[in-house]
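In: Test case, fold it:
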Amino acid sequence: MSRRGGGRQPEYRRDQPSPASQQVGGRGRGGGGGRGDGAGRGTGGGRGGGGRGAGAGGGGGRGRGAPPPFFTPTPPPAASFPVAPPPAVAPSSAASSSAPPPPTPASSSSPVASLTSGKLTLQDPSPMAQAAARPVSTKALAPPRRPGYGTIGEKVMVRANHFLVKVADTDIHHYDVSITPEITSKKVNRNVMSQLINLYRDSHLGNRGVAYDGRKSIFTSGALPFTSKEFVVKLENDDERSASASSGKPRRERQFKVAIKLASRADIHHLQEFLRGRQHDIPQETIQALDVVLRALPSEIYTVVGRSFYALCLGPKGELGDGIDYWRGYYHSLRPTQMGLSLNMDVSAKAFHEPLLVTEFIQKHFNFNLSRHLSDQDRLEVYFDENQTQTSVLQYFLDRYNMNLQYVSLPALQAGNDTKPVYLPMEVCRIVAGQRYSKSLIIMVLGENRGKQPQMGQWNMINKKMVKGGEVNFWACVNFSTRVNRNFPFRFCDELVNMCNSKGIVFNRDPLIPIHSVQPNHIERALNDIHKQCAAEHIQKQLKGKPLQLLIIILPDVTGSYGKIKRICETELGIVTQCCQPRQALKLNKQYLENLSLKINVKVGGRNTVLNDAIQRKIPLVSDRPTIIFGADVTHPHPGDDSSPSIAAVVASMDWPEGTTCEVAFESTGGYKPHRIIFYRDGVGEGQFSQVLLYELDAIRKACLSLEDGYLPPVTFVVVQKRHHTRLFPVDGQQTDRSGNIQPGTVVDTSICHPTEFDFYLNSHAGIQGTSRPTHYHVLYDENNFSADSLQVLTNNLCYTYARCTRSVSIVPPAYYAHLAAFRARYYIEGELSEGGSTSGGNAHPVEIRALPMVMKNVKDVMFYC
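Out: Presented below is the predicted three-dimensional model:
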């Protein structure tokens, strides 16, 4: 059973289809997403404290945007028709707001307002927790038991893509496998073991079912006739098959020794007792063994990427252009839930290289004329064969493979390495099917945001002003786009200034220095010149305050400059920027200008929205006592990238120059230290729960004790998980949002949740496209003794306090801001982010990791990462 409750705020986009089964309960409504820079203040607890932002242990994020007005969590909205209404957002109205206020959740204003970036320091590839030497808290390893189930809101029925699994009452035996010589390829490993099983299943393996994980383990239903045994397996060398077939030479074989040794026995009875609630320690090894068994067959017949399986037989493929196709597939995993052992299944899609001849590829995607002859310098004529005999490529393939090459003028492809190259003609090379495309796909078309009435997790700013408008007295603008004419930046700035003033921002109409356009290949010099000119103008006119509060930048037409601009302005010049895409700016769309005003306001110290319930101190366990809310995330480099570090970021409702001094800032602003700490931690896998509890909770304790002996405010530590495969679907077609998804505010804490621990799924946003993905919240520590309702409502209402858009978002904003901050820091050390993909691994020498540059003081005081 599920219920619906309230929540409101900025936009966060997610989409993904998925199958459905088990009916469970929930409550809800949804949200959106965005990008940006931002600044903001926040209020904590009943009074809270003004907030600014700072990043600890890393930092960064992309984009533009306004920081959330200060956060003030809201009390559980009253249960309401189909869903509890979102929290009431109170943008201070300019003209009286005629539009009905969003349902009761709240908009941005809570202790979680900003990221402090005093120091952005590199973290170890492991999460940010290696700070504490020895834990001072001995209770860190015991997640709290569920305090009960939520009751607020209307009960509705939803379906989930979880399927009940029945496990035979037979123990599973685990055997270690050692293959000599050692193989790194899972495919070859599986071929070796498949050959072994085919040869010896009846004679030596006792006709047992065998499941292999592709690495070092096999699992059997029942014991094998031995505890330790060695086998010899011979495999044909696949690379030699085509050569031997054409040349008539015998095929080569590779010989492997396979040692199998009993390792352990998975206790199915223990798993059954845990699912009945009679055992408290989860039998993770047993679940992993069952998962290997479940994955064994599809791993042999489908293309495996991560935990998903892909094949052309699983659905029609589609073309993405530039030699990239997408394949359909599915994901599955076993999870212990309240209803028993559950099989979580989800559909999936992945980009793969299009399989075709290399000659066809260059002809199709590079418009290459195969009949065009190349000069001798462009093509390869000589090849040394195995006998070190010099011969032409044409003659070599004729002698060895009886093959006449057609495109003799084309250059050869180099395989092998520089010391021992292997040259192959293009026409004999084929891009093999099933090769994953690992880079980020180029976004060809972006959707547009449109203002809607304040319902179903959305509202707009028509006839409304910010709660607290900031001031922009000194600003400038530079245009790097060649797409716009020289007069457009003047018109664009005029429209933007008008919009900002109409929303309550005090925005000087005249720039500090004249608006001008610069060629995009002179970005660094132009930014330095603007900085110097503004400083000189400030001194000459004897002006007070910052020389330049805001620099409006119309970005170049070609991507690749955003990260460079942010790094220069934020870490070298100390300039707060608002970047604008020329494609959007040219439209002069009011909705776009309104979104920019939201981002600009928080960057100059303003506040966009505040929760009514926060103002009236109606938020249980938060409004009654000063509370500080943290968000933390860790961003990792692409697989295979050894030169980039993992970067951690922490945001909170108060500004701090150091990660351990945020509470000092809270005290200096509010006049007291926080009485409660709520910590939302993103980027944690289920296998890391114990480690995170042990080290990070201990680090929080030590930070508190460093302020005052005996100062140990109660801590609630919640892990935020977005990368899961649970999907929820409405049963009643009348109880959906506009995209056909479950309504925002729907929460599920039964059936598919943990058998004993405190967790829940919350769909806090309105879906935009595809199937909405609820966020999973798992409480690892709770000294504040939250009830299910109070934590669920607080989390949902916080999702209406995101500063960058007028939608509720799908992930609690403190964690969202931390993600943006960590992402921004990656720009500082990597420049413009690569297209995503793996860089070449196999570096023999360690690569020195660059240190994160310091964010300038007048930038880190605001939410620059929004």
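In: going forward, measure contacts and count neighbours with C-alpha atoms only.
Out: OK.
In: which ones are touching A296?
Out: A211, Y212, D213 (CA atoms under 8 Å, 6 or more residues apart in numbering).
In: Nearest residue to the last one in space, please, no chain neighbours.
Out: In space, not counting the residues next to it along the chain, D213 is nearest to V292; the distance is 5.9 Å by CA to CA, 6 or more residues apart in numbering.
In: this one next, for a side-by-side:
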Amino acid sequence: MQSLQLARRPGYCESGQGIPISANFFSFQLSTGGDKIQKYAVNFEPAIADSLGKQRERVLNKVKGQLIEHIGKYVFATTALYSAQTSTQVTLISNFDNTDYTITVTPTGPVESDLEIKAFYNKFFNSVQGRLNLVMIGRKFFNPDRPVELPQHKLAIWPGYASSVGTYENGCLINIDISHRCLRTITVYDQIAEIRSKNPSDFRNAVAKYFIGAIILTLYNKKNYKVDDIDWDMSPNSTFADKNGQQSSFKAYYGSKWGKNIVHDDQPLLRCKTKQIEALLVPEFCVMTGLTDEIRADFNIMKDMAQATKKEPHMRLEESAGLIKAIKSNEKANIEVVNWKADISIQPVTLTGRVIAAGSIMMGGNANFKINDQTGSFDRDIQNTMYSQPNLDKWGVFFCENDRKLVESSFMTTLNQVISTYKVQCQKPVLFGVKSDRWNDWEQILRSNLNPSIKMIVCILPGSRGKSRLYDDLKRMIFSSLPVPSQCILNATLKKDKGLRSVVNKVIMQINAKIGGVPWALQNLPFSDAPTMAVGIDVFHKAGSHSVLGFCATTDKNFAKYVSLPKVNAPSEEICSQLSECMVQAITQFAIENGRPPARIVIFRDGVSDSQRSAVLEGEIPQIKQAFSKLRGDGKLPEDPKLIFLVVNKRINARFYANQGGKVNNPPLGTIVDRAVVEKNGYDFYVMPAKATQGAMTPTHFHVIYDDTGIRCDEVQQLAYRMCYSYYNWSGSIRVPAPCQYAHKLAYQYGERANNSGPPIPHTHWGTTRCLYFL
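Out: Model prediction:
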């Protein structure tokens, strides 16, 4: 098969209205007198493994002065170093840890590839940031000297930066965004003590569950490590052999090396493996970093953190530029910049964006309305007859008996009001009281009353947000063995009179989508001139478990009805192997419902990093083409559909700001950026699809990696934006096109329901039904 080529930009957005935009990208130039950056291979004898980057760097630093005399200022990147100066091979002797290393530095020629130039620039800029006394955690740098304290939550937040250098249409640019890192203000030892007081009988397992996999920071030298295990057999009084072979206790080592006195002898040690060594750390001198599920579930903590971290647009842009100002004002960092003759602008890149309209929504009874481009929300507008509403004739409500009064009064009263407002054609649901909140009782009554003819069940489950014990068991059963659409509501939600009507409004729309209806549809979408199928693809990954492929494809001209195909993969199985099967099923179903197969297919692929794009091009697209070949061979496809494949990325550091009347604000919804800060030889664009409730707006980045449709880029961008308004869990715009979000939700629902045997195996019924049962 002929190798596939990444798509090239066919043009630029000309639709909508132009708007001046500032981006958090800054010009970066190295003055090398016209010469290219030179690369040198570095060899150590005795050999030091490539994975031991820190050790290689330390050995090389012993002869840094001599090396600069031969090749000039350089940047070292584990296996190679880069310099602006051409030189011949040089051999040096470095003594490190009483060992003589012979270092041979050999020129390999100028750096030519964009990827390698980008790698050099990022290594150089990281070395400059390293001179600002910032702490590197992951790939970001944080300032420990300006913490934001949240004493009520025993947390501190370090401000910092996420930066990357790349080559764009406007040349070499640095993208700088502000970032934050959450740290505990109590030590890991204190946290272990808290866990022990709450779980005295099983505290070791509780400690392991909480800390293994977490990132911790050592207080004495600000290094970060990932916890691999808790060693309960060791303590600060345990001994180890130092580099001279002498036995020393951890207590004595910390006293002599760091001047730290260990107070608690009754603590285990934390095992942390790095590329160089296995470290044993003392909990008393460590703090945990990052957010746990427990913190994310705490509304008050997240609210206070948002207030501390969500910066208004003008402040966020100023703080991004603040990194460059800090470099220029810091003697050590600025010397590095001057020595390399680097020119870094403190002025952000400016460009012209285009603002396109969100369009209109179609409802039942031929009603329609224009989407409010200011808010992107239409919560009130859709409280009417839905676009398509199947008759809801067989359905029931299940609940614990002690919630009967709550269900019969509060819930059913509100439900009847909503049914009247939306003009839903339905029979009265049958009420089923379950005698307890034990799963065995629920399973018994569900299995004895449900069959495939039942349209829907509503389950009022005991518990509060994210804490219902019955939810996982119920969903596993529904997904794998009892295929009846279900809608779950927590009894804690029903107890809140305020907002209950809004909740039930959303519930009735979800119920409609789950039984094959369409709550609303988008009017006059692009690509409507020929039968077109829109597809969302995402993969759920969880360490130590099966992955789940979520594949959702539209089967109607409004891109509103879906065939949903979850596929559970074995731990070592590639998702590509099931893509072909999914595509065959989707095209077959499309042909059944439309009388012909699709002429065009638009794929939105979520969850792919920049480094994985080529792998998707080479691995996943051939599988899709293989499905076309199979269908042609079976006589079900007269010719291959035209295909456009977009990778969707919402975890990005690019930010855009509207320059309006001398003020810096968030850009309007529907702003498209496809100039200046996009790839020089690719086909990518940014969309501002969802309003920021607080702080700066986050764009979504689209990469078109394959395109044989010949469609204008304006239409591709319009479809990508407008389909952000057709996700039936939210009456407004979301950050990705609806097929993408449905695929994510589908994969997540199966992946998160995994037990020791893996995720539930999808019942065959779900592969043939046209409903979004997993919402």
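In: Next, work out how far apart the counterpart of the residue nearest to D213 of the first structure in the second structure and K64 of the second structure are.
Out: Aligned by TM-score structural alignment, V292 of the first structure pairs with K123 of the second structure. According to CA to CA, to the nearest Å, K123 of the second structure stands 17 Å off from K64 of the second structure.
In: what about the two, which has more around it?
Out: K123 (18 against 15; other CA atoms under 10 Å).
In: follow-up on the earlier one: residues contacting the match of V292 of the first structure?
Out: V75, F76, A77.
In: G255 of the second structure: helix or strand, and which one exactly?
Out: helix 250-258 (DSSP states H and E).
In: And the strands in the stretch 201-350 of the first structure, which stretches?
Out: Assigned by DSSP state E, counting those that start in this stretch, the strands in the stretch 201-350 of the first structure fall at 210-212, 217-221, 228-236, 253-266, 303-305, 308-310, 318-321, 324-337, 340-353.
In: Using CSV, lay out these together with distance to S751 of the first structure and mean neighbour count.
Out: CSV is the format used below for the strands of the stretch 201-350 of the first structure (distance: least, CA to CA, whole Å; neighbours: other CA atoms under 10 Å):
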stretch, distance to S751 of the first structure, mean neighbour count
strand 210-212, 29, 22
strand 217-221, 29, 21
strand 228-236, 42, 13
strand 253-266, 25, 16
strand 303-305, 29, 17
strand 308-310, 24, 24
strand 318-321, 36, 13
strand 324-337, 6, 20
strand 340-353, 8, 21
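In: Mind putting the ones you listed into TSV with distance to Q743 of the first structure?
Out: Shown next, in TSV, are those (distance: least, CA to CA, whole Å):
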stretch	distance to Q743 of the first structure
strand 210-212	42
strand 217-221	43
strand 228-236	56
strand 253-266	41
strand 303-305	32
strand 308-310	28
strand 318-321	31
strand 324-337	24
strand 340-353	20
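In: what's the closest of those strands to S643 of the first structure?
Out: strand 303-305 (23.8 Å; CA to CA).
In: Just the strands from the stretch 701-850 of the first structure, written as ranges.
Out: Under DSSP E, counting those that start in this stretch, the stretch 701-850 of the first structure gives strands at 715-721, 728-730, 746-748, 759-763, 775-782, 808-809.
In: if we can go back for a sec, tell me the one among the contacts of K123 of the second structure nearest to W730 of the second structure.
Out: A77 (46.4 Å).
In: how near is the closest one to D50 of the second structure?
Out: 10 Å.
In: what about those two, which has more around it?
Out: Using other CA under 10 Å as the criterion, A77 of the second structure and D50 rank with A77 on top: 16 against 13.
In: List the contacts of T660 of the first structure.
Out: Taking CA under 8 Å, 6+ apart, one finds I700, A703, C704 in contact with T660 of the first structure.
In: hang on, I meant C662 of the first structure
Out: Applying CA under 8 Å, 6+ apart to C662 of the first structure gives the contacts A652, M654, D655, W656.
In: For the closest residue to D494 of the first structure other than its chain neighbours, which three-state class applies?
Out: Leaving aside its sequence neighbours, D494 of the first structure sits nearest to R509 (CA to CA, 6+ apart; 7.5 Å). Judged by DSSP: H, G, I helix; E, B strand; the rest coil, the three-state class of R509 of the first structure is coil.
In: Looking for the alignment partner of R509 of the first structure in the second structure.
Out: Using TM-score structural alignment, R509 of the first structure pairs with K428 in the second structure.
In: number of nearby residues for that match?
Out: K428 of the second structure, neighbours per other CA under 10 Å, totals 12.
In: same thing with D145 of the second structure?
Out: 10.
In: distance of it from F551 of the second structure?
Out: D145 of the second structure sits 47 Å away from F551 of the second structure, taking CA to CA as the criterion.
In: cool, and K36 of the second structure?
Out: 46 Å.
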